[in-house]
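Chemist: Fold the following.
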Amino acid sequence: MKIFLYLYLLFIVLTPLEAINEMDSLLTHLEATMAQRDQFDQKKENRISQLKELAHKNNNNLEQIFFINNQLIEEYLTYTLDSALHFINENINISKKLNNIRLTHQNNIKLANIMASSGRLFEAFEILNSINKKELNDPLLIDYYKAFIKTYNELSFYAPLSSNYHKYYSKVEAYTDSLIPYLNQNSDDYLSILEKKYRDDRNLLECKKINTQRLSKTKMGNRLYSQITFERSLLYQLEKDEEMQMKYLILSATSDIQSSVKDNASLTVLALLLHKKGDIDRSHEFIKFSFDDASFFNSELRFKVISEILPVITEAYEHKTEKQQRKLQTSLMAISALLLLLLIAIFFIHRQLATLRLTQKELKNINSKLNKLNLNLAESNKKLNQANDQLSESNHVKENYIGNFLSICSNYIDKMDQMNKKVSKKITSRKIEELLAETKSNKLIDKEVKEFYKNFDDAFLHIFPNFVNELNALLRTEEQIILKSEERLNTELRIFALIRLGINDSAQIAKLLRYSVNTIYNYRVKVKNKALGNRENFEQQVMTIDAVKD
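Modeler: The predicted structure follows:
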């Protein structure tokens, strides 16, 4: 029973994580598809160019040109509004020359559909009302009723008054009833009507079944797939399931881009949802992409929809950008302040070094005078010389470490200058997320720790070149420390190197070497247990290891 409870809890925890991972993956794929827009559009342009070349052949008759124009109209319908209108009007003129009323009606119905899609509803009704329904065969009647349904749908959607909405929507229902008898029940047109009926009745379970059936008959990268997935998102909108709504909007938008559909709504709705969730960067990126598509398609209706959304998202994006810039400016000011403090510290170190050298010079003069004292002071002089030797060694250690410290400070100034330039460059190019990722990384700290170890090893062994051999001489033969080929000192040797420099406190050693106090204590005990003689005197013996004097 406990196992089942554990598995159930694990499922509850992991299911949201899987959903998040899937959403991130879908959004990443959508952004990658957006980056390839020019490639998909080029394929569309190549098809159009081939059709135009075919249309301009000298031996084409009017029927052949009409047929090719029809293919061009299909290519342009969701790509470029003006071009689609051009070829529809050209085909209307050809059908009149051929005196073919069926072809004239066919193109007038297409023209009415385009007028409705672009918001020019008065022109759409004028064209449809000019058509004599009795002159239409069954396929044209289907297109005729669908055009009326589309036009009244658009009119009801934008109707400001509730009474007008119901009036126009009753027309949609009436034309739908007229259309259904002409449709094959397995056709997408029929299933689409059935799905919409279930959706309007809020029978979402049956609605999903129909949508799944339609979706199984198509695939990503064509206009029908984009429409069906968009309609699927409407179902989840009614269920208030924003995650699933976003999923199908992403799929629809991805398919739109792959099929070069410029007259689309999926990406605009997705931008609104992302703005609501606080993903301002993606929201701004998507609404700009939608605006570019609408500009290319040149639909007043699509411009109107996007123009109501674009300022809201743009304002949020600019506010976020300004906030990030203020944070970065604060960071730069802090870095500049630290750099100033470092320069001040270097100044004082340099002044202290000058004082130390002056002291050394004076001390040497005193020693010279003391050496000239009479022989009665020989014993005292001997002791004084021993003290002087110890002081000289101490000064030698300090000189080397101060020189090394100055070199390190200089390197850090260069690194901070490079970082300052790098931060400024990334701010200028707005690579904010990349800069944040770099500042969160531990790579820089790890690199600097390795550099610290190397500098310490080099400086210490410069002063105590025989330290490793002399320390090993204090250990049993089988317990002596053997370094790897690329090592100069290891952790054990660095601990006792610090002890030799007079740093005996484990907490201080742990802080310098970036280990825990317990780890330092264990290393000290471990090495002392390997001592050749009395382990209690081992650290005192380490202190007797000599430095090389200049």
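
Chemist: Going by C-alpha atoms from here, please, whenever you check contacts or count neighbours.
Modeler: Fine.

Chemist: next one: stretch 148-160 to chain centre, how far?
Modeler: 40 Å (Cα atoms, centre = their mean, to the nearest Å).

Chemist: ok, and what's touching it?
Modeler: 113, 116-117, 119, 121, 124-125, 128, 164-166, 168-169, 171-173, 175-176 (Cα atoms under 8 Å, 6 or more residues apart in numbering).

Chemist: Inside helices: which ones of those?
Modeler: Using DSSP state H, 113, 116-117, 121, 124-125, 128, 164-166, 168-169, 171-173, 175-176 are the members of these that sit in helices.

Chemist: For the residue most central in space within the chain, what is the enclosing helix or strand?
Modeler: Using Cα atoms, centre = their mean, the residue of the chain that lies closest to the mean C-alpha position is Glu433, 6.8 Å off. Here Glu433, judged by DSSP states H and E, is contained in helix 432-440.

Chemist: Show me what that helix is in contact with.
Modeler: Counting by Cα under 8 Å, 6+ apart, Gln324, Val423, Lys426 sit against helix 432-440.

Chemist: What is the nearest of the residues you listed to Thr491?
Modeler: Thr491 has its nearest neighbour among those in Val423, at 35.1 Å by Cα to Cα.

Chemist: Go ahead and build a PyMOL selection from the buried members of the contacts of stretch 148-160.
Modeler: Buried members of the contacts of stretch 148-160, defined by 16 or more other Cα atoms under 10 Å, are picked up in PyMOL with:
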select buried, resi 113+116+117+119+121+124+125+128+165+168+169+171+172+175+176
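
Chemist: Another sequence for comparison is provided below:
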Amino acid sequence: MKRIIFIAVFAMAFLQGYAQHIDVDSLIGVLKSELKKESTYDLARLNRIGQLRSSLLLADSNSFDAQYDITSKIYEEYSSFKFDSAYVYVKKMIELAERYHRRDQLIESEIHLGYSLYFSGFYKEAFDVIGKIDTSGFTRNQWSDYLTMRARLNQSIADYDNDPFFSKGYYEQSDRDFKSAQVVSPYNEFEKKINLAFLPDSLRHSSLTPDYFFNLIIQQHLTPHRVAMVATHVSSAYKGKDRILFLTLAAIGDIRSSTKETLAIFLLAQELYHMNQTNDAYIFMQAAARNANFYGARNRAVQIESLLPLVAGKVIDEKQHQRDKLLIGFLIFFLVAVVLFFLLFIYRKQMLQIKASEALIKEKNSQLENVNTQLWESSKIKEELIGLFFKTCSSYIETLEKIRQHTLHSIKLKKYNEVNDLMKDIQINEEKESLYNMLDTVFLTMFPNFIASFNALLKTEDQIWPKSGETLNATLRIFALMRLGIHEHEAIAKILDYSVSTVYTYKTRIKSRALVPPNDFEQKIMEIKFIK
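Modeler: Prediction:
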């Protein structure tokens, strides 16, 4: 179950991050991040090995199947992790198979031994092992494993010799063995699709891009180790950034599967070195060296040791070049700084004058903006009040006209009692209250936050709020008229039908209870915002 979850997480991480658009630099960033977590993956493998070794101690010593099964699992854990331990356990597998006369398991173990020797660079010993295997009566799977093992061994020797004359025979034998293995065990659908990457450009369909094969690999829900193997294989079909793409994917898979017998990160470092990405090449070459030493891959260690000094030397050269550029840049900067210092010193006074002028201009602009705001606000208030004035006057003129007509008509008919009744029906106080309500409504439309802002200037116990059904009360109306710009006590008294002393008393009482100084209270009232 843990393995299934791990594979799913691995696949999802790539599908979400790279399935649509694959960026090589981002993928290299993932690889660097995984390198920092390498010890965590190694610890997980060591824990699995520890559990298997404990199980082997408890296994029935008379049961071949129990002992062989656990021993083979321990070998599988060590096979790509550490050569010495893998060698010990594959020899135990051979010993068990010989003791119990199990031919199939013996062949399987001997092929595993050949692989272990091949991984560690013991090519001659690997050839000796597979040369002694009795191939008579091989099953199809055994033939396939045997031929694949021999093909890879011949190919590796050819790569190691790296000589046109001596490598040729090994390459030819490797090619024959790979073809024979394919006949014995034909490729499955996934392998057939992967091998399309090796078609010549003239035969390759335009849709078979590196992105296609990248997504094909990560969408198969393979184990990280299998991803690394397939990606390394596909990388040999490409060059440059496309090759780096697959080698980076393979290196990530190797780290996540805690594989130390890995070719991918070495090939990646080599490719980056050839593309002058020296810093990354050095980081990955060091990781490849650690893996080779840990696993015990002598052939790989020799290759790395021959290339690592070149990479390190190039890194040093680049850093020295960067230091030289930095020194030259610093000298240029120093000279420019000296010139600028004198220029700044000469123009200092001019700059100060300019700043002073800018500050004055900003101040004047701010004042002008405030004046414009006040003018605009005053204009809008006047518009509202003039509209209210004409609406009210129009209403009263219409009412007076109706009364006049009705009165004239009653007098003409000598119905003096009706005239008297009509005059009694006119309620001056109600008309005043109606006028005040209309004024309140218009005012609160312009200053909807007036009541809250007004009370914010008073203590909680002294705050004045309209009763239910009221818009503004007497006190609020006095200060509302002040906010409209009417400050004279006589004018306020006439509008509200109060005495001047009453208006003065109201204002004085409120100012004395305010949270701000009395002299600042009216200014705070005038600062209550008009809302369009």
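
Chemist: returning to what we had before: what do we get in structure 2 for the residue nearest to the centre of structure 1?
Modeler: Mapped onto structure 2 by TM-score structural alignment, Glu433 of structure 1 lines up with nothing.

Chemist: any idea how far Glu433 of structure 1 lies from Ala271 of structure 1?
Modeler: 20 Å (Cα to Cα, to the nearest Å).

Chemist: again with Leu370 of structure 1
Modeler: Separation of Leu370 of structure 1 from Ala271 of structure 1 (Cα to Cα): 88 Å.

Chemist: for Glu399 of structure 1, same thing?
Modeler: From Glu399 of structure 1 to Ala271 of structure 1 the distance is 64 Å (Cα to Cα).

Chemist: neighbour-wise, which of the two wins?
Modeler: Ala271 (28 against 15; other Cα atoms under 10 Å).

Chemist: show me the residues around the aligned partner of that one in structure 2 that make contact.
Modeler: Mapped onto structure 2 by TM-score structural alignment, Ala271 of structure 1 lines up with Ala269. Counting by Cα under 8 Å, 6+ apart, Ala269 of structure 2 touches Asp280, Ala281, Tyr282, Ile283, Phe284, Met285.

Chemist: Throw these into TSV and include secondary structure and neighbour count, thanks.
Modeler: Formatted as TSV, the contacts of Ala269 of structure 2 follow (DSSP: H, G, I helix; E, B strand; the rest coil; neighbours: other Cα atoms under 10 Å):
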residue	secondary structure	neighbour count
Asp280	helix	17
Ala281	helix	26
Tyr282	helix	24
Ile283	helix	16
Phe284	helix	24
Met285	helix	26
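
Chemist: ok, of the residues you listed, which one's closest to Tyr347 of structure 2?
Modeler: Of the contacts of Ala269 of structure 2, the one sitting nearest to Tyr347 of structure 2 (Cα to Cα) turns out to be Asp280, at 48.5 Å.

Chemist: Thr78 of structure 1 should be in a helix, yeah?
Modeler: No - counting by DSSP: H, G, I helix; E, B strand; the rest coil, Thr78 of structure 1 is located in no helix; its state is coil.

Chemist: Run through the residues that contact it.
Modeler: Ser260, Val261, Lys262, Asp263, Phe297.

Chemist: what does it align to in structure 2?
Modeler: In structure 2, Thr78 of structure 1 lands on Ser80 (TM-score structural alignment).

Chemist: Would you mind measuring from that match to Thr508 of structure 2?
Modeler: 95 Å.

Chemist: now swap in Leu335 of structure 2 and tell me
Modeler: Relative to Thr508 of structure 2, and taking Cα to Cα, Leu335 of structure 2 is found at 71 Å.

Chemist: With Ser434 of structure 2 instead?
Modeler: With Cα to Cα as the criterion, Ser434 of structure 2 and Thr508 of structure 2 are 28 Å apart.

Chemist: Quick one: the helices in the stretch 1-150 of structure 1, in order.
Modeler: Using DSSP state H, counting those that start in this stretch, the helices of the stretch 1-150 of structure 1 run over residues 2-35, 37-55, 62-76, 81-97, 101-117, 121-129, 138-157.

Chemist: Tell me the buried residues in the second one?
Modeler: Of the residues in helix 37-55 of structure 1, those buried under the neighbour-count criterion (16+ other Cα under 10 Å) are Asp41, Lys44, Ile48, Leu51, Lys52, Ala55.

Chemist: Ok, the fifth one next?
Modeler: The neighbour-count criterion (16+ other Cα under 10 Å) identifies 103-117 as the buried residues of helix 101-117 of structure 1.

Chemist: Same check on stretch 53-73 of structure 2?
Modeler: Going by 16+ other Cα under 10 Å, stretch 53-73 of structure 2 has these buried residues: Arg53, Leu56, Ala59, Phe64, Gln67, Tyr68, Ile70, Thr71, Ser72, Lys73.
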